[in-house]
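Asker: Predicted model and sequence below, questions to follow.
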Amino acid sequence: MKMKANKMKYYKVLIKSLILFFFCVLKMNAQEILTIEDAVKIALENNYEIKIATNELTIDKTNVSAGNAGMLPKATASIIDNNSIINLSQTRTDGTVNSLDNAKNNSLSYGVNLDWTVFDGFKMFAKLEQLKELQKQGESQLKLTLITKISDVNAVYFDLVQQQQQLNALDSTIVISNQRLTLAQNRFTIGKASKLAVLNAHVDLNTDKVTILRQKELYANTKTLLNQILARDTKTDFKVVDSIIVDPTLSLPELTLLAEKQNPQLESLIINTRVAELQLKQIKAVRYPTVKVNTGYTFSDSQSSLGFTTQSSAKGLNYGFSAFLNLFDGLAQNRNEKIASIQIENSKMQIEQQRLALNSQLTNFYQTYLTNLELIDLEENNEVIAKQNLDITLDKFHIGTITTLEFRTAQLNHVNAKVRYSNAQFQAKLSEIALRELAGNLSF
């Protein structure tokens, strides 16, 4: 009977363990591991700002056409039908008077006409080139939106990684504080420690619990922020990877060269200058004559109740051309050309201003990047030393050769060292992200 009872007890424990394992697996599956690549992919697919910028680019592409530049003819069809009922009175040259009440008159005309500007001082060609440049500007704006959003995703994602690392550090602190409280209580029970030691251990444990609760709150809020950036349900649960990998090979000359070629803000200003130059070409085109040709086919019919002609009709082809030349417009042409030239000059100065600001930002961020790389090595070494110190202190605390204050100091030093190491990695990653963003080579 005793053996049977032991078997039953064994099976109950086994079943409980399996159930617990099953629920743990479900919980792990519910929390997906979100990689930075997946986060960027989701942002590119869902983010509203990217969708709006994509739609704006589609509008720019649609505008690039010969018809929008004024190169194609315009054809119109028209129909006009006029009717009237009036009282008429006519006196002819021979003195005869004719009159008619409720006289009906009607006229009908319809036809197709074509109007085509065949020369406008090459304005239409400059307009088409300007539309193409505006499309490039839309592409540059979309690229800027993409890079900015990817930078935001990276920054928030690796902030989560840092916070997750700090949570792990605080979890280990809770374990050690619990051990300390248990040890203090045991010593108090056998009379080797005072009640004060137990109370101090309890207070420190509660302090650690408050700290970890605050950290969990910050972690949860940052997860919500990342979900918002990814434009998905803010309650979506996930975990991030547990490490931050910083590229230590970035080179300032290479980054500067890439920024000159790829920085979307600088690229946009260069396009703006080209657009301003094409605008000046369109303004100068007004100095040339504008030549239009026209043709059409028209049918007309009119009927009148009184008069020399009571009915007439006509149909046939008409064609011709017209030319216009601006001779004097109150010096508006000179003024417009001067303003357009100044705008080109301003655009060029903005390019140089952006280049200077870009080089300055790259230099500053790169110096911060190098400093953070050094801090990573230093803080990593500090964490190793703090861990060794904590292990030695814990052993001494177990045998009662050090005070609780010394133990608490070693414990906090270890936690702070881990937090500083994690923060050094995060700050270095932020510097790397900023440099890649300026260079325009953040991976899509």
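Answerer: Structure received.
Asker: contacts and neighbour counts: CA atoms only from here.
Answerer: Fine.
Asker: all strands in the stretch 151-300 of the chain, in order from the N-terminus.
Answerer: In the stretch 151-300 of the chain, the strands defined using DSSP state E, counting those that start in this stretch lie at 238-240, 290-304.
Asker: Out of the ones you listed, flag the one nearest Ile85.
Answerer: Nearest to Ile85 among those is strand 290-304 (10.1 Å), distances taken as Cα to Cα.
Asker: how about that closest one: buried residues?
Answerer: For strand 290-304, the neighbour count (16 or more other Cα atoms under 10 Å) marks 290-296, 298, 300, 302-304 as buried.
Asker: now swap in stretch 357-367 and tell me
Answerer: 358-359, 362-363, 365-366.
Asker: Asn82 is in contact with Tyr110, correct?
Answerer: No. Counting by Cα atoms under 8 Å, Tyr110 does not reach Asn82; the two are 11.8 Å apart.
Asker: More neighbours: which of these two?
Answerer: The neighbour comparison of Tyr110 against Asn82 (other Cα atoms under 10 Å) goes to Tyr110, with 16 against 10.
Asker: in the helix or strand hosting that one, what's buried?
Answerer: For Tyr110, the host element (DSSP states H and E) is strand 97-119. Residues of strand 97-119 classed as buried: 104-105, 107, 109-111, 113, 115-119 (neighbour count, 16+ other Cα under 10 Å).
Asker: Now find how far off-centre that strand is within its chain.
Answerer: 58 Å (Cα atoms, centre = their mean, to the nearest Å).
Asker: Between strand 290-304 and that strand, find me the angle.
Answerer: Interaxial angle of strand 97-119 relative to strand 290-304 (axes from the mean of the first three to the mean of the last three Cα atoms, to 10 degrees): 160 degrees.
Asker: who does strand 97-119 touch, helix- and strand-wise?
Answerer: Where contact means 3 or more Cα pairs under 8 Å, 6 or more residues apart in numbering; DSSP states H and E, strand 97-119 is packed against strand 74-91, strand 290-304.
Asker: if we go to 10 Å?
Answerer: If you count contacts as 3 or more Cα pairs under 10 Å, 6 or more residues apart in numbering; DSSP states H and E, strand 97-119 packs onto strand 74-91, strand 290-304, strand 311-324.
Asker: and the angle for it with strand 74-91?
Answerer: 160 degrees.
Asker: okay if I get the buried residues of stretch 357-367 as a markdown table plus distance to Gln333 and secondary structure?
Answerer: Output for the buried residues of stretch 357-367, formatted as a markdown table (distance: Cα to Cα, whole Å; DSSP: H, G, I helix; E, B strand; the rest coil):
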| residue | distance to Gln333 | secondary structure |
| --- | --- | --- |
| Leu358 | 37 | helix |
| Asn359 | 40 | helix |
| Leu362 | 44 | helix |
| Thr363 | 46 | helix |
| Phe365 | 48 | helix |
| Tyr366 | 49 | helix |
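Asker: putting a second one here so we can go through both:
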Amino acid sequence: MRKMYKQFIFTALIVFSSIPFLSAQEALTLESAIQIALNNNYDIKVAKNDAEISKNNATKGNAGLLPNLSASGGVNYSEHASDELSSSAGLNLSYTLFDGFGGKYNYQILNLQKEQGDLLARFNIENTISNVISGFYELNKAYDNFQTSIKNLEISKERLSRNQSKYEFGNISKLEVLNSKVDFNSDSTAFLQAQQNYDAATRKVNVLLGRKAETTFQLIPDNADFQVFSLIDLKNETLEKNAEYLIAANQLQQSETKVKETKSGQLPTLSLNSSYSYYENKIAGSNSNTQLTGGLTLSFNIFDGKRKKTQIANAKIDQLNSDLEYQNTMLVLEKDLVDAYADYQYNLKILALQEDALEAAQLNFDQTREYYQLGQVTSTTFREAQQNLIEAINNKSAARYDAKLSEVSIKKISGTLLITGL
């Protein structure tokens, strides 16, 4: 009886430890996890800051399209009999009127780099959110396994108690009690391992959300339905919205514009220069003068050791490489999309099979349990039905989350992960 009491206390503690305290803990859904990550995740913050740098660089002044205006001034004192004191000030203006459209192309490149910065930020954010969703589903699966281990342990505890009672009344041998005790201890170990895995998955999700690993919350499992996709529509969406593809297309535009910018150096440059100066010299009296000057400068590089020619040739090679990378990106993305779509279809079929298997395993267990209580089947047969049920529950849980991960992969590749929602 004392052993039975200890086993009861152990099982009660296990069940009690699994009860959520909703009033004291935050409820974490998939949607709230994504929102927390968007606000807190450090990788996302870095991606947004990098995009801001690209935005700051995309100005006409950075492209050399605005004039330069500088001011200068000074005072000089010379200790002679006359105590000479002089002062001067000046303004200098310079502006490139024509540089073969180099400034224009440079400005276009800066704006393309700004767009690329936004796309890179989106690409990094999508990768991070994809990791958050994957981590959330891993946590869901660990939670399901944890709850299943509790159910399994309760069944084993009930079986052990029944066998101990039967043994006390002389209905079964000591061996059956020992077998049920071994199974109970094995299931207790499985429970602790499931709890350990759940705790580790919880800490992982917290870090992905950009907060302390020990943060407590009440998990709200995701039970959303699966979406139906059209492969043709997905291919079109990928070419319109996939960040990686758009980055490759942007890089190709940059390289094409870079060729034009490099070629602009073969044309003459026309610049406007103007200055205004003021000078005052104080000796016994005071004398001052001002001067305004201005002019145009035309320059043309007749020979530079073929450096410009080399730059143009290299720019064309960069353009060719960008085009090759663009074409390769399209091929790889199409292959990845088809793979993800095929995986999704297979995983949905596997899920359907696992659901049927679980239904059969549940019916078999319920029937076997009834026969076992009536003494019509052996303890070994009951244990087999129990193990088949637990395996079926875990297989169905794993199949569901595998299918969900495939669904997320499709959305990520098609560029709709953060656009269409979940």
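Answerer: Everything's here; your move. Being a predicted model, the structure only gives us computed values, none of them experimental.
Asker: sorry, back to before: out of the helices and strands packed on strand 97-119 of the first structure, flag the one nearest Arg420 of the first structure.
Answerer: Closest approach to Arg420 of the first structure among these (Cα to Cα): strand 74-91, 70.8 Å.
Asker: equivalent range in the second structure for stretch 123-140 of the first structure?
Answerer: Stretch 123-140 of the first structure lines up with residues 102-119 of the second structure when matched by TM-score structural alignment.
Asker: The matching stretch: average distance to aligned residues in the first structure?
Answerer: In the superposition with the first structure, the average deviation recorded for stretch 102-119 of the second structure is 0.9 Å (mean Cα distance after the TM-score superposition for the first structure).
Asker: what residues does stretch 39-46 of the second structure touch?
Answerer: Applying Cα atoms under 10 Å, 6 or more residues apart in numbering, the set of residues contacting stretch 39-46 of the second structure from outside is 34-35, 37-38, 48-52, 121-122, 124-129, 132, 206-211.
Asker: can you rerun that using 6 Å?
Answerer: Residues outside stretch 39-46 of the second structure that contact it (Cα atoms under 6 Å, 6 or more residues apart in numbering): 125, 209-210.
Asker: Relative to Val241 of the first structure, which of the buried residues of strand 290-304 of the first structure is nearest.
Answerer: Minimum distance to Val241 of the first structure across those is 66.7 Å, recorded for Thr290 (Cα to Cα).
Asker: wait, isn't that closest one in contact with Phe324?
Answerer: Yes. With contact defined as Cα atoms under 6 Å, Thr290 of the first structure counts as touching Phe324 (5.1 Å).
Asker: can you tell me which helix or strand the residue most central in space within the first structure belongs to?
Answerer: Nearest to the mean C-alpha position of the first structure, by Cα atoms, centre = their mean, lies Thr145 at 3.5 Å. Assigned by DSSP H and E, Thr145 of the first structure falls within helix 123-189.
Asker: aligned partner of Leu390 of the first structure in the second structure?
Answerer: Under the alignment (TM-score structural alignment), Leu390 of the first structure maps onto Phe365 of the second structure.
Asker: Give me the helices and strands touching the one helix or strand its match maps to, please.
Answerer: In the assignment (DSSP H and E), Phe365 of the second structure maps to helix 307-373. Packing partners of helix 307-373 of the second structure (3 or more Cα pairs under 6 Å, 6 or more residues apart in numbering; DSSP states H and E): helix 243-263, helix 379-413.
Asker: Determine which of those helices approaches Gly170 of the second structure most closely.
Answerer: Of these, the one closest to Gly170 of the second structure (Cα to Cα) turns out to be helix 379-413, at 15.5 Å.
Asker: what range in the first structure does the closest one sit on?
Answerer: So helix 379-413 of the second structure is aligned with residues 404-438, judged by TM-score structural alignment.
Asker: Report the mean deviation for that stretch after fitting onto the second structure.
Answerer: On superposition with the second structure, the mean distance recorded for stretch 404-438 of the first structure (mean Cα distance after the TM-score superposition for the first structure) is 0.7 Å.
Asker: how about that stretch: buried residues?
Answerer: For stretch 404-438 of the first structure, by 16+ other Cα under 10 Å, it's 404, 407-408, 410-438.
Asker: looking at the second structure, which residue lies furthest from center?
Answerer: Each residue of the second structure has a distance to the centre, and by Cα atoms, centre = their mean the biggest one is for Ala81: 76.9 Å.
Asker: I'd like the distance between that one and Ser286 of the second structure.
Answerer: Per Cα to Cα, to the nearest Å, Ala81 of the second structure is found 16 Å from Ser286 of the second structure.
Asker: Check Arg369 of the second structure too.
Answerer: The gap separating Arg369 of the second structure from Ser286 of the second structure is 117 Å, by Cα to Cα.
Asker: Which of these two has more residues huddled nearby?
Answerer: Higher neighbour count among Arg369 of the second structure and Ser286: Arg369, with 22 against 10, using other Cα under 10 Å.
Asker: Once you drop chain neighbours, what's closest to that one?
Answerer: Phe382 (6.5 Å; Cα to Cα, 6 or more residues apart in numbering).
Asker: That neighbour and Gln116 of the second structure: what is the separation?
Answerer: 62 Å.
Asker: now the match of helix 379-413 of the second structure: how far from the chain's centre is it?
Answerer: A distance of 29 Å separates the centroid of the chain from that of stretch 404-438 of the first structure, by Cα atoms, centre = their mean.
Asker: Same check on stretch 360-367 of the first structure?
Answerer: Centre to centre, stretch against its chain (Cα atoms, centre = their mean), the figure for stretch 360-367 of the first structure is 23 Å.
Asker: Then stretch 383-391 of the first structure?
Answerer: Put simply, stretch 383-391 of the first structure sits 43 Å off its chain's centre (Cα atoms, centre = their mean).
Asker: Contacts for that stretch next, please.
Answerer: Counting by Cα under 6 Å, 6+ apart, residues outside stretch 383-391 of the first structure touching it are 410, 414, 417-418.
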